[in-house]
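**Q** Attaching a predicted model along with its sequence, questions to come.
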Amino acid sequence: MSTDPTTPPAAPTNFIHEIIDGHNASGRFGGKVHTRFPPEPNGYLHIGHAKSICLNFGIAKKYGGKCNLRFDDTNPTKEDIEYVNSIQEDVRWLGFEWDGLYYASDYFEQIYQWAELLIEKGKAYVDSSTLDEIREQRGTVTQPGIANQYRSRSVKENLDLFRRMRAGEFPDGAHVLRAKIDMAHTNMLLRDPVIYRIRHAHHHRTGDAWCLYPMYDFAHGYSDSIEGITHSICTLEFEIHRPLYDWLIEAVGIYHPQQIEFARLNLTYTVMSKRKLLELVEAKIVSGWDDPRMPTIAGIRRRGYTPAAMRDFCETIGVTRFNGMTDLVVLENAVRNDLNKSAPRVMGVLKPLKIVLTNYPEGQTEEFDCINNPEDPSAGSRKVPFSRELYIERDDFMEDPPKQFFRLAPGREVRLRWAYVIKCEEAVKDPATGEIVELRCTYDPETKGGNTPDGRKIKSTIHWVSAPHALSTEVRLYSPLFSVEDLASIPETEDWKTYLSPTSLVVIPDAKLEPSVKTQAVGYRCQFERLGYFCLDRDSTSEKLVFNRTVTLKDEWAKIQKKGG
């Protein structure tokens, strides 16, 4: 074994890589790797799908293979071209490009022909029972199912009925086609599953050409086979479906991909159910699929998350076969780490408190060079105006500070970031409310740039904005949408929506920002110094900008939870 310290460490692996390595070593699939990402176009993708996207496309890249994007569009009543378009946008935003764009509906005719082949082989039959009867006849985990009278229909009769189903002779629910497997099988999915149903519905691609649609389980494996997929990777809940996947392919004698299951992503304080996300949208609890509180890729993109952060997050959490819960902190740290390297710094004040520098010349303005990003010297610097009247953060002043408070207070000096050292001389109060409305301060002209030539120590540095030059801005502070860590722990008898956090969105209507942000485009990401990372929202207008808080500088949420807040 080599001990050469210059030898780079082996690339991180996971159990799926190990399976593929075994297949390549044995010559299975001829050493080829061809994956696919197969979403149903019935909603917007969420963070859990991002993990699957990164996995499938990442495997193809690692092995020099291919990855398809295929829409499993077998349920026309729930699908829409809006979802098709959004999914393509999400995949590209994450940084991936598919080798082929396909739809299960591309294969409807071939899949139908295989259904007829199953009938001809005596492995499928038309059942005229109601869906309630079929459910009742399926049995339980401790009792075998019951074969009904339709199971013994002849091949001729089944073919005739199936073809008439396709021709549109029957209404929805009149008949279904079932695979004839084993009504006593311990895996209930193999107790003659329904593989076709009548549905007189307009399809977003095939129009009204079909009124007979394959079930997802039936179309999925056949679509994989047609495309030459080598490794059909899906989440762990489909492990129980794998015997049916295998049976359907083997029953018609076609090319057989390998299905592999991995644990899906579960994130604290987050709901990942498409059905529940749709309910939030339809009930107008959120503003839409791209509400920045939503875990959809559209939502996190609008909030200001970066593709690189999402890819790093998916790499960090890894791929396992064991269901678990990932702390939201892991995701937020990935976002912080990426934005810390890439986001320019600006100064902004969320809760403005006015300062008047009484010894600064009236009407004078000067500019200071402020470094854009201390983590990236190539980012350069910007000019920020300074004047007699400033805004500071209200939380940076206390009239009667405790011992560990080192920011501004009466008689105390602080350093203004990049500018001067100032001293608070007087706090002006509203006579009616007693609220402090203005601070009268003096500045030390010998401390330009924040330096102290006499060597005196200044314990605190605070940010500021020049009042005459400040941009009045709306800032939206986002926190987790739910107040409970594990939504799966909510009893089914309770309404999960009662656990929505009342503080998931706090709007600050009149924050003050330095003028450098005025010309930035929607999607611009930056760090408000000492406050967090923010992103310019599409609701911005020429009259007023709107910024979304992407993530705090520190894990404030964890602090709140630790305190029991």
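**A** Received it, and whenever you're ready, just let me know what you need.

**Q** Only C-alpha atoms from now on, for both contacts and neighbour counts.
**A** Noted.

**Q** Now the host helix or strand of Cys370: buried residues?
**A** Element membership for Cys370, per DSSP states H and E: strand 365-371. Across strand 365-371, burial judged by 16 or more other CA atoms under 10 Å covers Phe368, Cys370, Ile371.

**Q** Run through the neighbouring helices and strands of it.
**A** strand 381-387 (3 or more CA pairs under 8 Å, 6 or more residues apart in numbering; DSSP states H and E).

**Q** A further structure is provided below for comparison with the first:
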Amino acid sequence: MSRLSVTAANSHRSDDTNPSKEKVEFEETILDDLRLLNAVGENDIHTSDYFSQLHDYAVQLIVGRDATKEENLHRFSEMSQGILGQDGARLCLRAKISVGDPNKALRDPVIYRCSSVPRHRTGDKWKVYPTYEFACPVVDSLEGVTHALRTNEYRDRNPQYHWMIEALGLRRVDIWDFRSDCTQRMKSGRTQEPRFSRLNFIYIVLSKRKLQQFVDKGLVRGWDDPRFPTARRGLTIEALQQFMLQQGPSQAVLSMEWDSIWALNKKIVDPRALSVPVHVRNGPAECYTTLKLKHKKSPEIGPKLTPYSSDIMIEQVDALGEEITLMDNAIVRSKTLTVDGHVSSITVDLHLEGDFKATKKKITWLAESPDRPLDYDYIITDYHQEENRGRG
């Protein structure tokens, strides 16, 4: 479920058409990102909600073909019931458009495949599933979408998108491409003006498939590696919004360095992020690290390396209270204030017998360890744009 569309009537739709690539966490992660951006729709829609209608439309196309239909209807019925076993896995339903068309997207594209893989929303009810190329235009039309916004890698598929809708006699959906040239003339002869530019980044890739290669080869510590564009720790929504607005409505393809977002973010965060040094008087004599579970209630997630030190850093907003909880309880013994009333330093004593449940403030802290890496270089060392492969 890596695809999610913003549809009509302030809704969002998860395109759960391929059971072999669907994971609930993919959808949840996308929805979390949308909530963070305050861009959550009123309705939660899935393409699988339309499986019955899509199946009926597929049968309608079979009936409408100009060759013998009875055998094809019978075969598709057997595919749908999953009674063909492994032989059925080799069968698929194609749209009869033009096998010799110069546009390869129109060469009888597959619109239905067999699959016995259960889905998390529909279980094992369906033995066949619609392809994205068939389901997307149909459901867009049914939901009342007026304009489909698509990046230009779908350019050759636009005539295919319109063919599906027209063959079924459904309401037309216009397409706006993310393009850099002036106009695009569709197969129907209608000319559309581009409304958007495409943004590329250098020294980074955004493709999930390419990022997966870094994870699989162990070149990064995981999908939460700070060098990945998937890691948003510390990135403010305000910075992201300002960055997008600064690009303007240009129709040119833009190439930006990944650092440009973080440089803008730094200007926003620095005035707010005031750190306070804290000395733990009865803390460890020397800095050391130990393995701790990332989540106590979910040990399967794995461990993390945690540094300990008698000198730590906390945020200014947390520099209050008498007894606080770090990883263990500590009692604040003294504070030093600046002339404007901010806390400049704190001294605490560990209070190991304290009750963490009774303290109001549970504080996040960072050990001042000389061995703790805080800076990361580019994940890709060559000048790189998203459409190229680069090297790690």
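**A** That came through, no problem. As the structure is a prediction and not an experimental result, all values here were calculated from the model.

**Q** And the TM-score between these chains?
**A** The TM-score (TM-score structural alignment, normalised by the length of the second structure) is 0.68; 302 aligned residues with a CA RMSD of 3.2 Å.

**Q** In a markdown table, list the buried residues of strand 365-371 of the first structure along with distance to Ile81 of the first structure.
**A** Supplementary listing: the buried residues of strand 365-371 of the first structure in a markdown table, determined by distance: CA to CA, whole Å:
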| residue | distance to Ile81 of the first structure |
| --- | --- |
| Phe368 | 51 |
| Cys370 | 47 |
| Ile371 | 45 |
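
**Q** Nearest to Asn42 of the first structure among the residues you listed?
**A** The nearest member of the buried residues of strand 365-371 of the first structure to Asn42 of the first structure, counting by CA to CA, is Ile371 at 46.1 Å.

**Q** my guess is that closest one meets Lys383, correct?
**A** No - applying CA atoms under 8 Å as the test, Ile371 of the first structure and Lys383 come out as separate, 9.1 Å apart.

**Q** which residues are in contact with both of the two?
**A** Counting by CA atoms under 8 Å, 6 or more residues apart in numbering, Ile371 of the first structure and Lys383 have no contacts in common.

**Q** Tell me how far the helix or strand where His279 of the second structure lies lies from the chain's centre.
**A** For His279 of the second structure, the element it lies in under DSSP H and E is strand 275-280. A distance of 36 Å separates the centroid of the chain from that of strand 275-280 of the second structure, by CA atoms, centre = their mean, to the nearest Å.

**Q** Same check on stretch 250-261 of the first structure?
**A** 31 Å.

**Q** same thing with stretch 366-380 of the second structure?
**A** 25 Å.

**Q** what's the first-to-last distance across that stretch?
**A** 28 Å (CA to CA, to the nearest Å).

**Q** Check which residues of that stretch are buried.
**A** Applying 16+ other CA under 10 Å to stretch 366-380 of the second structure flags Leu366, Ala367, Glu368, Ser369, Ile379, Ile380 as buried.

**Q** give me the element the last one is part of.
**A** Going back to what we said before, that points to Ile380 of the second structure. Using DSSP H and E, no helix or strand contains Ile380 of the second structure.

**Q** Quick check: the counterpart of it in the first structure vs Asp217 of the first structure, distance?
**A** Using TM-score structural alignment, the equivalent of Ile380 of the second structure in the first structure is Phe482. Distance of Phe482 of the first structure to Asp217 of the first structure, computed by CA to CA: 33 Å.

**Q** on that earlier part again, ok, the match of Ile380 of the second structure touching Leu500?
**A** Yes - counting by CA under 8 Å, Phe482 of the first structure does reach Leu500; the two are 4.4 Å apart.
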